[in-house]
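# Sequence unavailable; structure follows:
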């Protein structure tokens, strides 16, 4: 299969090891089964399964705080109105926890010749292509729970606020390799405004 230069895979910057992008990640990208789904030709890289565990733990902490607060207010201070908002928050948090593993498997990114494409979602699909030459900032962040699981979030900022992309759940090695690659390629493709 011949790929055009637009869809050709990225040639990594010298000294950058892109093999780290596929270590410790999900093995198959979950996509919608419908024929009208959004598709691109190329190699999708995925995030670490530890992302789902980290998010489940964080949602569990929120759930525990809401339950304790509702019990204290409901029984201790006899504020019975608290059961309605607490119930809504609990139902929404549990629903989020149920679908979170499926959502995590639908997150992926593809390095192409001129841009990086980020995708997420099954029911509501979203694909964002960020041209390398338009990147202004590549940032790696870790929260305390994510740091405990050894995962990071990589954020790419462009001049247009709608094209900023955050890739959650990357292993530390993948985040660093991706950052170095993006910075190296962006420097060679810098475009004027």
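Perfect, I can see it now. In this text the structure is predicted, and so the values were computed from the model without any measurement. Numbering: from 1, shown residues only.

# Only C-alpha atoms from now on, for both contacts and neighbour counts.
OK.

# pretty sure residue 155 is touching residue 135, no?
No: using Cα atoms under 8 Å, residue 155 makes no contact with residue 135, being 10.3 Å away.

# One more to weigh against that first structure:
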């Protein structure tokens, strides 16, 4: 069944471990602020035992999120073939997107402040179909620039024949 979402014989590229590190940092900051603050408010406004319950829930959610981030990070991959680009991701709901080079209209590279700090960017492919969700997060800046240039050149070459 896995070959349905990751065809064998392809040279699959993975995303940078910095994506996992960034997402874990965000999880730590959010739960590190929201968890204790909620526990203090629950303890002051309701009862001390509720503060303990809220803090325990925050710890469980943190551990679960830490584990899920790793699984999600490992699920991302892409492969460049002769006529198209394959992008796969997802843990519970797997997804494989096949984008023919001739259908690409433009390639978008984005990086927010935290992504730039971690040295990663997201490459997003735009086609005539708005339903095409072909984006690859967590690429190193050099990898994103190289992929952007290769895809743009291949898209131009394939679209010229239409």
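Thanks, I have it. Note that the structure is a prediction, hence the values are computed from the model and not measured.

# Report whether the expected contact of residue 80 of structure 2 with residue 88 is present.
No: contact criterion Cα under 8 Å: residue 80 of structure 2 and residue 88 do not qualify, at 11.9 Å.

# between these two, which one's more packed in?
Neighbour comparison, residue 80 of structure 2 and residue 88: the larger count goes to residue 88, with 22 against 19 (by other Cα atoms under 10 Å).

# in structure 1, which spans are helices?
Under the criterion DSSP state H, structure 1 contains helices at 50-71, 83-105, 144-149, 172-188.

# and among those, the most buried is which?
helix 172-188 (a mean of 20; mean count of other Cα atoms under 10 Å).

# Which part of structure 2 matches it?
Counting by TM-score structural alignment, helix 172-188 of structure 1 lines up with residues 141-157 of structure 2.

# And the residue nearest the centre of structure 2?
Compute the mean C-alpha point of structure 2, and by Cα atoms, centre = their mean the closest residue is residue 137, 4.4 Å away.

# What is the burial count for the aligned residue in structure 2 for residue 150 of structure 1?
Aligned counterpart of residue 150 of structure 1 in structure 2: residue 119 (TM-score structural alignment). For residue 119 of structure 2, the count of nearby residues is 17 (other Cα under 10 Å).

# which residues touch residue 119 of structure 2?
18, 140-141 (Cα atoms under 8 Å, 6 or more residues apart in numbering).

# Redo those as JSON lines? Include distance to residue 161 of structure 2.
Listed next are the contacts of residue 119 of structure 2 as JSON lines, based on distance: Cα to Cα, whole Å:
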{"residue": "18", "distance to residue 161 of structure 2": "39"}
{"residue": "140", "distance to residue 161 of structure 2": "32"}
{"residue": "141", "distance to residue 161 of structure 2": "31"}
